[in-house]
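Asks: sequence first, predicted coordinates after that:
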Amino acid sequence: MDRFIKLERQYCARNYHPLPVVLHKGEGVWLWDVEGKRYLDMMSAYSAVSFGHSHPRLVAALTEQARLLAIPSRAFYSDRLGPFLEKLCTTVGMPKALPMNTGAEAVETAIKAARKWGYKVKGVPAGQAEVVVCKGNFAGRTTTIVGFSSEAQYRDGFGPFASGFVTVPFGDAAALEAAITPHTVAFLVEPIQGEGGIVVPPAGYLAACRDICSRHDVLLICDEVQTGLGRTGRLLASDHDGIKPDGLVLGKALGGGLLPVSAFLARQDVMNVFNPGDHGSTFGGNPLASAVGQAALELLEEERLSERASEMGERLLQGLRALRHPAIRDVRGRGLLIGLELDPAMLPARVFCERLMAAGVLSKETHDTVVRFAPPLIIGPQEVDFALATIAVTLDAGTVRVPAAADHMIV
C-alpha cells in the first residue's frame, strides 16, 4: 500500500489530501483496498457513483458501445446522442439540453447561456450582464467559477477573475431580491450546498426565489450536479419546493459512476441563443457517454432509486440524530445527502474520517467540521445500520482536544 501512496505523492501535484487508503476494486456499495480489506462507501465520489460501483447493466452499456463507436466528434451525428437527450429532457421536463462532460463545464455553459440570453432576449447592454450567486457556493474549479467563490483558498493565487457576479447569503430570498438590478440575467443556486457543508435552506426558499426571478425576468438556474437524479429523495432537489427552474445543471450521477457526463438544460428561448460555433466540446455528447447516460436514467426510474434514497436517507438521518454525542453540533440533510457537523475542538472531522476508515467506512470531511454521508442510492437497511453502528463506535472511541491555534494544521 505504501508503494502506491509514495508513487502518487512523487508524481502527482498535491491538489488533494487523500485518506491513507489505496483502493483497488468496487462492487455495489463496497470498496476493497489493495490488501483485500473491505469498506462501505459512504461518499460515492461526491454523488457520481449513485448507482453503485460497477453496476452490471451500466458496465454492459459501456462495453457494448465501446465495441461499436466511442468518440466520433460532434462534427457528425450519431445514433446515440438523440435518444439520450430525449430521455434526459423528458425525464426532467426540459425541452432542450446541451451535453458536456464535467459539472464545471456544464456550469460554464449555463453562465454563457444566461449572459447571451440577457443580451439577445432581455436587452441588457453589452458587457453588463450580472449573475447572482450565493455565499458558500461550489460549482467547480475553473477560473471563472472560483472567481465567484467565497472560499478564500479556492481563489488564492488564481486571479484576476471575471467580473459580473454578485454574492448574496444562501437561504435569504429577500437578499436575492435586493441584489437584482435591470442588468441581472440569472440567479445560479444549489438547492442544497454540498461542498459548503450540506447546508439545507429554509423551507420554501426556492419557491420564493422562483417567484422573485419570475417577477424580475431573471433566469433561475439550479445547479443540481450533486443534488440531482435522486440524491435527495426526489428526482431533483428543486422538486421538494415544487418549482421548475429556467435552467438546470446536471452531472456526476449522469455518468453512472463510469465516466464524466454532464448537461445544461433550459427552456427554449434560452437554448435558442446558441448558434453553430458559439460553444462546443470535443467529448461532450459522445456515443459512449450517451449510451451510459441513457442507461443510468433508465435504471434510476426502474429501480425507483429516488424513493430508496428517501427511505434510506430517513433511516440514516434519524439514526445519526439519535447518537446525541457531545462532539456532534448538528445533523442535517435530505435524502442520502447528509452532513454530520462536529466540534473541531473536540473531534476534527479529518480525524473522525481517518478513524472511520480504520473501522471499514469511507467518507470525507469538508472544512474540517462536517463529515459527508452520501452513499450509493442502492444502499439497503443492513448497510445503513452497519454504517450507524460503526459511526457510534467510532464516536465512543473518544474525542481529541485541539488547541484553537492548531486547527489549521489538520486538513
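Replies: Good, I have the coordinates.
Asks: okay, CA-based contacts and neighbour counts for the rest of this
Replies: OK.
Asks: count of neighbours near the residue nearest to Y154 when sequence neighbours are not counted?
Replies: Distances taken as Cα to Cα, 6 or more residues apart in numbering put V146 closest to Y154, at 5.9 Å, once the chain neighbours are dropped. For V146, the number of neighbouring residues by other Cα atoms under 10 Å comes to 23.
Asks: mind checking the SS state of V146?
Replies: Judged by DSSP: H, G, I helix; E, B strand; the rest coil, the three-state class of V146 is helix.
Asks: that one against R155, yeah?
Replies: Yes: V146 is within contact range of R155, at 5.7 Å (criterion: Cα atoms under 8 Å).
Asks: and the gap between R67 and L297?
Replies: The gap separating R67 from L297 is 22 Å, by Cα to Cα, to the nearest Å.
Asks: who has more neighbours out of these two?
Replies: Comparing R67 with L297 by other Cα under 10 Å, the one with more neighbours is L297, at 19 against 9.
Asks: helix or strand: which one has the more buried one?
Replies: Using DSSP states H and E, L297 maps to helix 287-302.
Asks: skip ahead from that helix and say which helix or strand is next.
Replies: Heading C-terminal from helix 287-302 (DSSP H and E), you reach helix 305-321.
Asks: output the contacting helices and strands for that following helix.
Replies: strand 328-334, strand 337-342, helix 381-396 (3 or more Cα pairs under 8 Å, 6 or more residues apart in numbering; DSSP states H and E).
Asks: would you mark the buried spots in the first one?
Replies: Same thing as strand 328-334. For strand 328-334, a neighbour-count test (16 or more other Cα atoms under 10 Å) marks 328, 331-334 as buried.
Asks: A further structure is provided below for comparison with the first:
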Amino acid sequence: MTEISSTPRSVTVLGVTGSIGRSTVDLLLAEPHRYDVEAVVSGNDVTALANNAKQLKAKLAVVADPAKYQALKDLLAGSGIEVAAGDDAMAEAASRPVDWTMGAIAGTAGLRPTIAAVRRGGMIALANKECLVCAGDAFMREAEESGAEVLPVDSEHNAICQALMAGKADEVSKIILTASGGPFRTWSKEDIARAKPENALKHPTWSMGRKVTIDSASLMNKGLELIEAHHLFKVGLDKLDVLVHPQSVVHGIVNWSDGSVVAGLAPADMRVPIAHCLGWPVRLSTHVTPLDLAKVGTLTFEPADEDRFPALRLAKAALAEGGGAPTVLNAANEIAVAAFLEHGLDFSGIPALVETVLDKAKGEGLVRAPQSVEDALNLDREARRIALASLKRPIAHAI
C-alpha cells in the first residue's frame, strides 16, 4: 500500500471560486498541513478569490479580468500575497512548478492556462471539458510529451478511471457513463420543447453552474462526456454508451470481455472524485457522508432517449465524424445555451442551432482536425461567429 508522503504537496487551483474550486478548497482546508498552495486563479469574483487566497495561504492570486486588478490588490494589501490579472498572468500562474493542479476554469477560457500546466508536467486534475472536447488530440499529445498525468475529475470519468483498474485495456468490452436524466427525464418531447430556463435549471441531483445544468437537462453534457471519455480512455464510440440512472449513485460502469461488470458507486458529492485526484495515488479520508445503499433502496437504469434528447445524438455524430466536429459542436452549444438563458431561443432550439452550425461549418470547409490548442481556439471562434449569425435575436453575453 502506498503511504501518504509527509512532505506537503504543492498545489495550484485554477477556477478556485467555481463549484469545483469551492469543493477543492474545502478538502485543502480540511488538512492544510498536507498542502502548500502556490497559486489560486478566478474569473472575476475578487472577494471570494481574496478570501480563498488568505485561507489557503497562497503565494499568488490571479483574476482573469484585468479591470479587477486594483480591487484584488486592495483586498490583499498587507497579506504578502502576490497579485496579478489577465490571460498572460493566468498562464504564468499555471506554469509555476507544482505537484498538482486543479484545472477547473470553465469554458474555453480555461484552455490556455490548463495547457500551460500540462506543458509544465505534474498531475493535472481535469475538470474543464473544453480541453478534451475542443482540443482533445492536441491536449493529450501535449500531456504525453511533457509526462503530465491527467486525472479526470468528472464523477463519471473518475468512476471509470477507478473501475478500469480491475483489468487490462484490451479486455474492456464497453464503457458506460450514467446520466441522471436531468429535470426532463419523464417529460414528453412536446413539453421539453416548451421548457423555460427556470425549469431546466432545476437539476434533481447535482448543484452546478448554469451552463452545465442546462447541458444536463438537454443531455448534451453526457454527449460531451462521451467525447472526453474517447480521449481519456482511448476508446471509440463503439465501446462507449450512456445509461440514464436517476438515483446518481452509479457513476460509471465497465463491462469486461469475460462478462464481468465493475461499477463505480459514490454519493452525489464532487468532493469524492476531487479527493481521489488530490490524494492520488493514495486515498484520502474525507468528511463526505458515506453512501448508504440500504437507505437508497432501489437503483434503476433506462436507455437514453435520443429522440426526446437530440443533443446526445448530435454529440455522438460529432464524435464519430471526428476532426473539428466536436470543437464546432461545443462552441455552437455554448452560444445556444446562452441564447436560451436570455429567452432568445426555445429549449428545442438548442440542438437545432447546434445542428445548423455544424452543417454550415462543414459547408465552409471548417471542420478539420485542430493540430494545436491555438487551432482549436481559432475553430471555436469561427463556430461561434456562425452560431451568432444564425440567431434571430442577438445575445448580450456569450458563455
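Replies: Looks like it came in fine. A quick note: this is a predicted structure, and the numbers were derived from the prediction, not measured.
Asks: could you get me the TM-score between them?
Replies: Once superposed, chain against chain, the TM-score is 0.34 (TM-score structural alignment, normalised by the length of structure 2); 215 aligned residues with a Cα RMSD of 6.4 Å.
Asks: so V83 of structure 2, which of the three states?
Replies: Applying three-state DSSP: V83 of structure 2 is strand.
Asks: how about the spatially closest residue to F264 of structure 1 that is not a sequence neighbour, what does it touch?
Replies: With Cα to Cα, 6+ apart as the criterion, F264 of structure 1 has its nearest non-adjacent residue at 4.7 Å, and that residue is V249. Residues in contact with V249 of structure 1 (Cα atoms under 8 Å, 6 or more residues apart in numbering) are 103, 106-107, 110, 221-225, 262-265.
Asks: quick one: the helices in the stretch 51-200 of structure 1?
Replies: 56-68, 81-92, 103-117, 143-147, 152-155, 173-179 (DSSP state H, counting those that start in this stretch).
Asks: in the second one, what counts as buried?
Replies: When neighbours are counted by 16+ other Cα under 10 Å, the buried residues of helix 81-92 of structure 1 are found to be 81, 84-85, 87-88.
Asks: before we move on, what about the fourth one?
Replies: Neighbour-count burial for helix 143-147 of structure 1, counted by 16+ other Cα under 10 Å, picks out 144-147.
Asks: kindly report the same for the first one.
Replies: The neighbour-count check on helix 56-68 of structure 1 (16+ other Cα under 10 Å) flags 58-59, 61-62, 65 as buried.
Asks: ok, which of the helices of the stretch 51-200 of structure 1 comes nearest L305 of structure 1?
Replies: helix 81-92 (13.8 Å; Cα to Cα).
Asks: can you spell out which helices and strands pack onto that closest one?
Replies: strand 96-100, helix 287-302.
Asks: ok, back up a step: wait, which of the buried residues of helix 143-147 of structure 1 is closest to A389 of structure 1?
Replies: V146 (38.0 Å).
Asks: checking A61 of structure 2 next. Helix, strand or coil?
Replies: strand.
Asks: look up how far V40 of structure 2 lies from it.
Replies: 5 Å.
Asks: shared neighbours, the two?
Replies: By Cα under 8 Å, 6+ apart, the residues touching both A61 of structure 2 and V40 are 49, 53.
Asks: show me what contacts the residue nearest to R9 of structure 2 when sequence neighbours are not counted?
Replies: Nearest residue to R9 of structure 2, sequence neighbours excluded (Cα to Cα, 6+ apart): Y35, at 4.8 Å. Y35 of structure 2 makes contact with 8-11, 28, according to Cα under 8 Å, 6+ apart.
Asks: which of those residues fall within strands?
Replies: The strands, defined by DSSP state E, take in 9-11 from the contacts of Y35 of structure 2.
Asks: tell me the one among those residues nearest to T327 of structure 2.
Replies: Among these, V11 lies closest to T327 of structure 2 (Cα to Cα), at 29.6 Å.
Asks: what's around that closest one, how many residues?
Replies: Neighbours of V11 of structure 2 (other Cα under 10 Å): 23.
Asks: ok, now how distant is it from H251 of structure 2?
Replies: Per Cα to Cα, V11 of structure 2 is found 27 Å from H251 of structure 2.
Asks: D137 of structure 2 too?
Replies: Distance check for D137 of structure 2 against H251 of structure 2: by Cα to Cα, it reads 25 Å.
Asks: neighbour count winner among those two?
Replies: Neighbours per residue, other Cα under 10 Å: of D137 of structure 2 and H251, the larger number sits with H251, 26 against 20.
Asks: doesn't the more buried one belong to a helix?
Replies: No: in this structure, H251 of structure 2 is strand, not part of a helix, as judged by three-state DSSP.
Asks: show me the contacts for it.
Replies: Counting by Cα under 8 Å, 6+ apart, H251 of structure 2 has contacts 155-156, 159-160, 177-179, 263-266.
Asks: can you give me the helices in the stretch 251-399 of structure 2?
Replies: Secondary structure of the stretch 251-399 of structure 2 (DSSP H, counting those that start in this stretch): helices at 271-279, 293-296, 310-321, 325-341, 349-363, 373-390.
Asks: ranking these by burial, who's on top?
Replies: Highest mean neighbour count among these (mean count of other Cα atoms under 10 Å): helix 325-341, with a mean of 27.
Asks: quick one: that one to helix 373-390, angle?
Replies: 40 degrees (axes from the mean of the first three to the mean of the last three Cα atoms, to 10 degrees).
Asks: what is helix 325-341 of structure 2 packed up against?
Replies: Looks like helix 325-341 of structure 2 contacts helix 130-133, helix 210-218, helix 310-321, helix 349-363, helix 373-390 (3+ Cα pairs under 8 Å, 6+ apart).
Asks: which secondary structure elements does the last one contact?
Replies: Meaning helix 373-390 of structure 2. Judged by 3+ Cα pairs under 8 Å, 6+ apart, helix 373-390 of structure 2 is in contact with helix 325-341, helix 349-363.
Asks: again, only using 6 Å
Replies: The contact analysis (3 or more Cα pairs under 6 Å, 6 or more residues apart in numbering; DSSP states H and E) places helix 373-390 of structure 2 against helix 325-341.
Asks: tell me the angle the helix it packs on makes with helix 349-363.
Replies: Going by the same axes, to 10 degrees, helix 325-341 of structure 2 makes 140 degrees with helix 349-363.
Asks: hang on, the earlier thing: now neighbour count and distance to S47 of structure 1 too, for the contacts of V249 of structure 1, in JSON lines please.
Replies: Shown next, in JSON lines, are those (neighbours: other Cα atoms under 10 Å; distance: Cα to Cα, whole Å):
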{"residue": "G103", "neighbour count": "25", "distance to S47 of structure 1": "12"}
{"residue": "A106", "neighbour count": "28", "distance to S47 of structure 1": "16"}
{"residue": "V107", "neighbour count": "30", "distance to S47 of structure 1": "17"}
{"residue": "A110", "neighbour count": "27", "distance to S47 of structure 1": "21"}
{"residue": "I221", "neighbour count": "26", "distance to S47 of structure 1": "20"}
{"residue": "C222", "neighbour count": "28", "distance to S47 of structure 1": "16"}
{"residue": "D223", "neighbour count": "30", "distance to S47 of structure 1": "14"}
{"residue": "E224", "neighbour count": "25", "distance to S47 of structure 1": "11"}
{"residue": "V225", "neighbour count": "29", "distance to S47 of structure 1": "9"}
{"residue": "S262", "neighbour count": "29", "distance to S47 of structure 1": "13"}
{"residue": "A263", "neighbour count": "28", "distance to S47 of structure 1": "16"}
{"residue": "F264", "neighbour count": "28", "distance to S47 of structure 1": "18"}
{"residue": "L265", "neighbour count": "29", "distance to S47 of structure 1": "19"}
